[in-house]
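Undergrad: structure of the sequence below:
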Amino acid sequence: MTRELPQTVAGTGLPEAVTIYEVGARDGLQNEQVVVPVEVKAEFLDRLAGTGLRTLEATSFVHPKWVPQLADAADLLARLTRVPGVDYPVLVPNERGLDRALEAGVGHVAVFASATETFAQRNLNRSLDEQFAMFDPVVARAVAAGLRVRGYVSMCFGDPWEGAVDPAQVAAVGRRLVDMGCDQLSLGDTIGTGTPGHVDAVLDACVAGGVPVDRIAVHFHDTYGQALSNTLAALRRGVTTVDASAGGLGGCPYAESATGNLATEDLVWMLDGLGISHGVDLDALVATSAWMAQQLGRPSPSRVVRALGG
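TA: So this is what the prediction gives:
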């Protein structure tokens, strides 16, 4: 018996192709309480590259005190078998992180901003305005060195301390990052409370605030089961880059209510059903996530991985 496949029924008003920005190796693993061996991380990235994914966020040059799981960033990048055509971006919190990224020969970096005052204080030890003073030299130097720079914006759809977040505030933060030199913005639903209408409102505000939709990516968490519906809403608005994590791994170490990221397999299943091109071999991806789940000693939270027997 052959495995089940989604019946392809193309939707209207959707893009022909989507870029999947795979965050499993960084965002997916950063919350693990037991340190994952660097050899396992390197193999995970190699396996992910073999699935057809072309953007693999590898790690972060954050201080080991804050995220011990990523203390091996330089070692991991040195071990990587870099596949031609595959991009391996890394997160850099500050100029020291950028220095280390440049030393490692990285060609694509990301900074991690907050849309809210409280999370900026808790995550960056900076005020909402002060965070930009920290990012400005990082982005300027990275751009001058010929690197691509992504700007993450967290807490775009709700904050556990402040509650509702004004879409106009999200747009203002995003516009400042774009003006600074970021070529792409990833709008994050860090605690997973967003719903499709809310996605429309945030995208409307960003576009009205001067951020073109083709510069926007979305990063949804599935805390309340809304990640796929929110993704579909974003696709209908013209977004063509979607962040996802193989096997649904991950969350946020500074927001306790944040559970897993959107599972890459679940996203691929939906894209296949909609006839949207993405370039990923689902069987190879499921096998990779099943393998990683074995390394972590627990089942994959991805519904597609479980359904296909991974």
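Undergrad: going forward, measure contacts and count neighbours with C-alpha atoms only.
TA: Noted.
Undergrad: ok, which stretches of the stretch 51-200 of the chain are strands?
TA: Applying DSSP state E, counting those that start in this stretch to the stretch 51-200 of the chain gives strands spanning 59-60, 90-91, 108-114, 148-154, 184-189.
Undergrad: what's the most buried one of the ones you listed?
TA: strand 59-60 (a mean of 29; mean count of other Cα atoms under 10 Å).
Undergrad: just checking, what packs against that strand?
TA: strand 90-91 (3 or more Cα pairs under 8 Å, 6 or more residues apart in numbering; DSSP states H and E).
Undergrad: which stretches in this protein count as helices?
TA: Using DSSP state H, the helices of the chain run over residues 38-49, 73-79, 95-103, 117-124, 130-144, 167-180, 196-208, 227-236, 264-274, 282-296, 303-307.
Undergrad: go through those and name the closest to Val111.
TA: Closest of those to Val111 is helix 130-144, at 7.1 Å (criterion: Cα to Cα).
Undergrad: next, the angle from the closest one to strand 148-154.
TA: 160 degrees (axes from the mean of the first three to the mean of the last three Cα atoms, to 10 degrees).
Undergrad: what comes up buried for helix 130-144?
TA: Of all the residues in helix 130-144, those buried under the rule 16 or more other Cα atoms under 10 Å are Gln131, Phe132, Met134, Phe135, Asp136, Val138, Val139, Ala142, Val143.
Undergrad: please name the residues that touch Asp243.
TA: By Cα atoms under 8 Å, 6 or more residues apart in numbering, the contact set of Asp243 is Ile20, Tyr21, Glu22, Val23, Ser186, Ala217, Val218, His219, Phe220, Leu262.
Undergrad: separation between the fifth one and Asp46?
TA: Using Cα to Cα, to the nearest Å, one obtains 24 Å as the distance from Ser186 to Asp46.
Undergrad: could you do Glu103 as well?
TA: 21 Å.
Undergrad: neighbour count: the two, which is higher?
TA: Between Glu103 and Asp46, Asp46 has the larger neighbour count (other Cα atoms under 10 Å), namely 17 against 10.
Undergrad: gap between that one and Glu22?
TA: Distance from Asp46 to Glu22, by Cα to Cα: 13 Å.
Undergrad: likewise for Ala49?
TA: 10 Å.
Undergrad: try Glu130
TA: Glu130 is 29 Å from Glu22, by Cα to Cα.
Undergrad: now Asp75, nearest residue through space, not along the chain?
TA: Spatial nearest neighbour of Asp75, chain neighbours left out: Val38 (7.5 Å); criterion: Cα to Cα, 6 or more residues apart in numbering.
Undergrad: to compare against the first, here's another:
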Amino acid sequence: MTDFEKSRIVAHGPSTRPVQIDGGGVVGFGPEALHDVVRQARENFIAMNVEHLNMLPPIGRWSDGEVKTMDDGEQQVMLFGETLDQFTASADFDDPFQSGDLGGEAPARLEVKLQVESRNFDPAVWAEAQAECPLPIEPVHKWSSLPPIEWLISVPVAWGAAKFLGSFLERMGEAIADGLLDWLKSTSRKAHEPGRDRYVTLSFDLPDRRAVYGFIPFAADDEELAAARNALDSAGTLAEVAGRMNDGVATDAHLVAYLFDGTEWRLAWFVTDAGAFRTKYFTENLPDPEKFLGRPLV
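TA: Sure, this is the predicted structure:
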């Protein structure tokens, strides 16, 4: 049974008009970038998230768009999308994404980068954090007054069905394994509204733009981050799922998401053209979104 009726959604997207964003800075887009947004909406699955919390399954997808010239002469993207049917499992079931042979060879070293919304920090604080980060950093911009404190580790998937043994964190490099968690702790404390909970997202990005997510939530007062280390160490489970998908398993799944339960990775939800499917485990153990936003959901 679905949670709500499927409906068509139209939204004003980015434009060539310069916009002052909260936290400082001016953002504007060139005409080529606007047309690229439309192309991506038509060719790829672009999730429609709630309050930029990608820990929650998307409520819809953007599937089309057009670039319009406005009355002031500036150009703007009009995005067209539709809501996704939402399904919730009433009982536990076997994880369909962890079945299949693992006969390939896993890479010994992974090239990864960290994506962060820098407006969670004062400019001077963020400049210092960038200089000290053991991972390359790519800034991202989310159109909200104060986005959640999310540390997204992007991992390009260049392998097939392969077994990942040992510590996954160490595959990022010894210096990263030693310094990443300390950096996360110290930098999180310097964010705006540091009393909010935060989370690490592992994003295994397939060449066809599908992705496997792993979410590691942790509280603002968590000084040890032991669960986060265990989650990163055992993320080979997610790498194996991504490798199977890269080899052609579950080709109808656009996004597959896992939540770390303190000991192991548990399937949380997945999205196909038919809709978004939540597991019973995720429904019963969903972290409180308000703790990440610092306010109620809109």
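Undergrad: now the TM-score, please.
TA: These two chains, once laid on top of each other, score a TM-score of 0.29 by TM-score structural alignment, normalised by the length of structure 2; 151 aligned residues with a Cα RMSD of 6.8 Å.
Undergrad: who touches both of Asp46 and Glu22 of structure 1?
TA: In contact with both Asp46 of structure 1 and Glu22: no residue, using Cα under 8 Å, 6+ apart.
Undergrad: skipping adjacent residues, who's closest to Ala242 of structure 2 in space?
TA: Excluding the flanking residues, the one nearest Ala242 of structure 2 by Cα to Cα, 6+ apart is Val212, at 6.0 Å.
Undergrad: count of neighbours near that neighbour?
TA: 24.
Undergrad: just Tyr21 of structure 1 next, same as before
TA: Per other Cα under 10 Å, the neighbour tally for Tyr21 of structure 1 reads 23.
Undergrad: next one: Arg229 of structure 2
TA: 18.
Undergrad: what's near enough to touch it?
TA: Leu181.
Undergrad: kindly provide the distance from it to Gly81 of structure 2.
TA: Applying Cα to Cα to Arg229 of structure 2 and Gly81 of structure 2 gives a distance of 38 Å.
Undergrad: next one: Trp269 of structure 2
TA: In terms of Cα to Cα, Trp269 of structure 2 sits 21 Å off from Gly81 of structure 2.
Undergrad: neighbour-wise, which of these two wins?
TA: Shown here are Trp269 of structure 2 and Gly81; by other Cα under 10 Å, Trp269 has more neighbours (26 against 20).
Undergrad: quick one: that one is in a strand?
TA: Yes: Trp269 of structure 2 forms part of a strand when assessed by DSSP: H, G, I helix; E, B strand; the rest coil.
Undergrad: I'd say it and Ala257 touch.
TA: Yes: with contact defined as Cα atoms under 8 Å, Trp269 of structure 2 reaches Ala257; the gap is 5.3 Å.
Undergrad: name the single longest helix found in structure 2.
TA: Assigned via DSSP H, structure 2 shows its longest helix as helix 174-188.
Undergrad: residues in contact with the following helix or strand past it?
TA: Moving toward the C-terminus from helix 174-188 of structure 2, the next helix or strand (DSSP states H and E) is strand 198-205. With contact meaning Cα under 8 Å, 6+ apart, strand 198-205 of structure 2 is reached by 148-157, 188, 211-220, 238-239, 242, 292.
Undergrad: what about those residues, which are in helices?
TA: Those of the contacts of strand 198-205 of structure 2 lying in helices (DSSP H): Ser188, Leu238, Ala239, Ala242, Phe292.
Undergrad: how close does the residue nearest to Asp75 of structure 1 sit to Arg79 of structure 1?
TA: Where Arg79 of structure 1 is concerned, Val38 of structure 1 sits at a distance of 9 Å (Cα to Cα).
Undergrad: swap in Ala227 of structure 1?
TA: Taking Cα to Cα, one finds Ala227 of structure 1 at 33 Å from Arg79 of structure 1.
Undergrad: and the two? Which one has more around it.
TA: Ala227 (28 against 14).
Undergrad: which non-adjacent residue is nearest the more buried one?
TA: Nearest one to Ala227 of structure 1, counting by Cα to Cα, 6+ apart, is Phe220 at 5.2 Å.
Undergrad: swap in Phe87 of structure 2?
TA: Closest to Phe87 of structure 2 by Cα to Cα, 6+ apart is Phe277, at 4.7 Å.
Undergrad: burial measure for the one you found, as a count.
TA: Neighbour tally, Phe277 of structure 2, other Cα under 10 Å: 20.
Undergrad: could you grab the helix/strand/coil label for it?
TA: Phe277 of structure 2 - assigned by three-state DSSP - is strand.
Undergrad: so what's it up against?
TA: With Cα under 8 Å, 6+ apart, Phe277 of structure 2 has these contacts: Gln86, Phe87, Thr88, Ala89, Trp269, Phe270, Val271.
Undergrad: would you turn those residues into TSV with distance to Ser203 of structure 2?
TA: What follows is the contacts of Phe277 of structure 2, written out as TSV (distance: Cα to Cα, whole Å):
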residue	distance to Ser203 of structure 2
Gln86	22
Phe87	23
Thr88	23
Ala89	24
Trp269	14
Phe270	14
Val271	15
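Undergrad: so which of those is the closest to Ser15 of structure 2?
TA: The closest of the contacts of Phe277 of structure 2, once distances to Ser15 of structure 2 are taken by Cα to Cα, is Val271, at 29.1 Å.
Undergrad: now do the contacts for that closest one.
TA: Each residue near Val271 of structure 2 by Cα under 8 Å, 6+ apart is listed here: Pro57, Ala253, His254, Leu255, Val256, Phe277.
Undergrad: got it, and Asp36 of structure 2?
TA: No contacts exist for Asp36 of structure 2 under Cα under 8 Å, 6+ apart.
Undergrad: pretty sure it sits in a strand.
TA: No: under three-state DSSP, Asp36 of structure 2 sits outside any strand and is assigned helix.
Undergrad: do you know how far it is from Ala268 of structure 2?
TA: 31 Å.
Undergrad: redo the strands of the stretch 51-200 of structure 1 as JSON lines? Include distance to Gly174 of structure 1.
TA: Formatted as JSON lines, the strands of the stretch 51-200 of structure 1 follow (distance: least, Cα to Cα, whole Å):
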{"stretch": "strand 59-60", "distance to Gly174 of structure 1": "21"}
{"stretch": "strand 90-91", "distance to Gly174 of structure 1": "17"}
{"stretch": "strand 108-114", "distance to Gly174 of structure 1": "9"}
{"stretch": "strand 148-154", "distance to Gly174 of structure 1": "7"}
{"stretch": "strand 184-189", "distance to Gly174 of structure 1": "7"}
